[in-house]
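Q: Pasting a predicted model and its sequence here:
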Amino acid sequence: MLIGGDWVSAQSGKVFPSENPYVGKVWANVPDGGAEDIDAAVVAARSAFEGEWGALSAQARGKLMLRLGDLIAENAEEIARVESTDNGKLYKEMLAQAQYLPEWLYYFAGVADKFGGEVIPSERANFHIYTRHEPIGVIGAITPWNSPVLLLGFKLAPALAAGCTMVVKPSEHTPASTLRFAQLFEEAGFPPGVFNVVTGGRDAGEALSKHPGINKIAFTGSDVTGKRVMQAAAENFTRVTLELGGKSPNIVFEDADMEAAANGVIAGIFGATGQTCMAGSRLLVQSSIKEELLEKVAARAKTIKLGDPMDMATEMGPMATRPQFEKVMGIIDRAKSGGARFVSGGRASPDHDGFFIEATIVDDITADMEIAKDEIFGPVLSVLTFDTEEEAIQLANDTRFGLAAGIWTQSGQRGTRVAHKVRAGTVWINAYRVVAPNVPFGGFGHSGIGRENGFDAIRGYTETKAVWVELTGATRDPFNIG
């Protein structure tokens, strides 16, 4: 683990295994950190925040971030290989993410010295009033197993730009790529303690969430775990950003470009094996075109190539973890028992070892069924129909989540109307699964609190301070000092 610039074992001496989900076997052992390791990392991060890192100008921080971005680009292939081996997602997807990640460092490096306060007009002539945005302090980041390094970057880049330091606890299922990523900080020239990594399980995550030395927790994961993180953080009034799950609708109207919509539906749910918070896991299709669209989507789903994530020809890899594989199969089995019709898939792949599930499409369901309302985080598409625009909006919003939505229509007016009425943090019209460092990302309801990316993100890593300067210096009545 990386603590205060040193590579260390867990103080307990314990380690835990990480499985390669493609073969279902252990490929790495990493330190099993606990509360005492979290303590050490927080002390290191606080020391850097109050010391060398805190003394740097915004311009100097930005230059270090630019160097880190360059190093990520130079090492993208290796980071992607480690990540794909650890979580089973396609190497080509992990490589695309690693190659895109530098843009977060470049964007926020540019923001670092441009995010300032403002002068506020005063009703009192003897006062000059201005605001400062000061770094909130030490950040505790808890990252998920599906895209560990990219989703770490969503938190790290704005935090560094704001002047914060960080302790990250990656998922115990996929810790390896974060450790490889951490090696770049010393090479980039960051002061020790600015970035710290403690690997471990639930105990380490809880210790980080409730630590009194942490000023903000940035978490990505399920809404169930997000509640626990928020409850732990509340003990110390620790600020939180929660980027949680989704049950996002892909809404297809009868006037949509059918080929484009079919491709968007397939990419929205079967890309990344459905293991993405923004997965378009609910297909809401207008009744008049349901059979035509479903035929196209099902035909393509049945040809999706499963296999070795490192093979560039593979289109869908395994589930990232054994528990996730078992969870998804349980949901599928209960849907079968409930009378759902499986248009494709619905079983573990008989042709592969590891944690493979076939691309699955489920029809003849109701909106209150588990498979239609709960986040699955796997390659499972639930199909619901509507007749009118109003019904489509009602179905789209009939969820506790509100992370993302797709709308497929050739009417710009309809697309805009529906986008404004759907309760989701991101809405794509005739597109799906597009993000950028300068565009806010986050959700409504159980999909989280706060936003990552864009200026909204850096605001979340600062405290706003108002400064009143009395200009005359005149002696005043102590009970009326204004």
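A: Structure received.
Q: going forward, measure contacts and count neighbours with C-alpha atoms only.
A: Fine.
Q: is it fair to say Ala424 lies in a helix?
A: No. Counting by DSSP: H, G, I helix; E, B strand; the rest coil, Ala424 is not part of a helix but coil.
Q: With the flanking residues excluded, which residue is spatially nearest to it?
A: Residue nearest to Ala424 in three dimensions, not counting chain neighbours: Gly402, with 4.2 Å by CA to CA, 6 or more residues apart in numbering.
Q: what's near enough to touch that neighbour?
A: Counting by CA atoms under 8 Å, 6 or more residues apart in numbering, Gly402 makes contact with 246-248, 423-425, 443-447.
Q: Distance of it relative to Gly246?
A: Distance, Gly402 to Gly246, by CA to CA, to the nearest Å: 6 Å.
Q: any common contacting residues for the two?
A: Shared contacts of Gly402 and Gly246 (CA under 8 Å, 6+ apart): 446-447.
Q: Just the residues contacting the one helix or strand Ser47 maps to, thanks.
A: Assessed by DSSP states H and E, Ser47 sits inside helix 35-50. Helix 35-50 is contacted by residues 3-4, 10-11, 54, 137-138, 163-167, 191-198, 203-204, 207-208, 211, 213-214 when judged by CA under 8 Å, 6+ apart.
Q: Okay, one more to line up with it:
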Amino acid sequence: MAHTSIINLPTAPAIVGNVALWKPSRTAVLSNYYYMKLLQWCGLPAGVINFVPCTGVDMSKYVVSHPKMAGFHFTGSTGVFQSVWKQVGENIASYANYPRLVGETGGKDFIFAHNTADIEPLVAAIVRGSFEYQGQKCSACSRAFVPASIWPVVEKRLKEQTATLKVGDVQEFDTFMAAVIDKASFETCKGYIDRAAASPECEFVAGGTYDDSKGWFVQPTIIRCKTPTYESMVKEIFGPIVSIYVYEDDKLDETLAICDSASPYALTGAIFAQDREVIVKMEKALRNASGNFYINDKCTGAVVGQQPFGGARASGTNDKAGTALNMIRWVSAHTVKESFCPSSAIAYPYMTEA
């Protein structure tokens, strides 16, 4: 599970009366362990939430296939969630109940600008939304669409702002970006950068370099893509790389349709415009492209209790973690009727002649 979900995933089912098994991500075991210790310090009874660091294979073999598994609350990759769903389907006849499957998986989150957008907030949203936490958030901006008429000034400001970002040790408070989480993530980012460097469809606006001599560091990278379906515009990367497609101003409708359909995901998205009629039009065109939608704000940073979080399509089941909508998924409803004036009649009134 991702860091952003460590609180909700094991505790939501437990709060409404279930026993939970908590399998942390292999790259987040330590932080998850400390949170488990905090729960115990706060008085969590033993056996309610059970912290079980293990391999995914063992989780599938011993837990997902167990007849008493009543639900699976997941944050992670789309591929893993699909494999779990498949395994549940194959074992459906052996469960005591039909398991509840709730997943928040991948994303290819977007920022879409109109030519009436305020430049500085747009630039800030792209830079911060793409590069904070090294882009390792499911809601991080990973692609952007910018109209040609404002692109020159947007490009200039993106270069200037990205150049100010300090990449280094997180113990230094002025550091904006650290290393990516592990070697596998580094190699993924490196692959996208290398292929973009070799492709005639791409040019670097910023970054495009990396260094693993000490840690796994990828510089904040902005790629301008000549086509909106180039791989870095449609595939999830989960790193500090954002791809931008510059569209002709008179191709707004066409480009909105591409943004909606080019990626299988639908997690978060944002639009920037000052024309209210255009805002309404863009929101309508992109209503199915994200579960969390932002107007004149970055596409990341949902606040629990204020902005229920989740997405649909390949991004998950959209059960809105952190809200009552999610909690209901872990409850088995029980309806009771008591009659204080029980009827002794058998025949219904319409059956009797007047």
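A: Great, that's in hand. None of the values given here were measured: they were computed from a predicted structure.
Q: Got a TM-score for the two of them?
A: Overlay of the two chains. TM-score (TM-score structural alignment, normalised by the length of the second structure): 0.87; 332 aligned residues with a CA RMSD of 2.1 Å.
Q: Would you mind finding the match for the residue nearest to Ala424 of the first structure in the second structure?
A: Alignment note (TM-score structural alignment): Gly402 of the first structure maps to Ala266 of the second structure.
Q: repeat for Ser171 of the first structure
A: In the second structure, Ser171 of the first structure lines up with Ser25, judged by TM-score structural alignment.
Q: Assess the claim that its match and Ile6 are in contact.
A: No. The pair Ser25 of the second structure / Ile6 is not scored as a contact, 9.8 Å apart, by CA atoms under 8 Å.
Q: hey, where'd the strands end up in the stretch 151-300 of the first structure?
A: Secondary structure of the stretch 151-300 of the first structure by DSSP state E, counting those that start in this stretch: the strands cover 165-169, 195-197, 216-220, 239-243, 249-252, 282-286.
Q: could you give me the residues in the second structure that the second one aligns onto?
A: Under TM-score structural alignment, strand 195-197 of the first structure corresponds to residues 49-51 of the second structure.
Q: And that stretch against the first structure, how far off on average?
A: Taking mean CA distance after the TM-score superposition for the first structure, the mean distance separating stretch 49-51 of the second structure from the aligned residues in the first structure is 0.8 Å.
Q: Now that stretch: buried residues?
A: 49, 51 (16 or more other CA atoms under 10 Å).
Q: For the equivalent of Thr78 of the second structure over in the first structure, which non-adjacent residue is closest in space?
A: In the first structure, the residue matched to Thr78 of the second structure (TM-score structural alignment) is Asp223. Distance criterion CA to CA, 6+ apart; nearest residue to Asp223 of the first structure, sequence neighbours excluded, is Leu244 at 5.4 Å.
Q: in the second structure, what residues pair with the helix holding Ser47 of the first structure?
A: Under TM-score structural alignment, helix 35-50 of the first structure has no counterpart anywhere in the second structure.
Q: what does stretch 26-43 of the second structure rub up against?
A: Residues from elsewhere that reach stretch 26-43 of the second structure (CA under 8 Å, 6+ apart): 2-3, 6-7, 24, 46, 51, 53-55, 181-182.
Q: and those, which are buried?
A: Among the contacts of stretch 26-43 of the second structure, the ones that count as buried by 16+ other CA under 10 Å are 2-3, 6-7, 24, 51, 53, 181.
Q: which one of the residues you listed sits closest to Val336 of the second structure?
A: Set against Val336 of the second structure, the nearest of those by CA to CA is Ile7 (33.1 Å).
Q: Give the full set of residues in contact with that closest one.
A: So Ile7 of the second structure contacts Tyr35 (CA under 8 Å, 6+ apart).
Q: Next one: the corresponding residue of the first structure for it from Gly346 of the first structure, what distance?
A: In the first structure, Ile7 of the second structure lines up with Gly153, judged by TM-score structural alignment. Going from Gly153 of the first structure to Gly346 of the first structure by CA to CA gives 35 Å.
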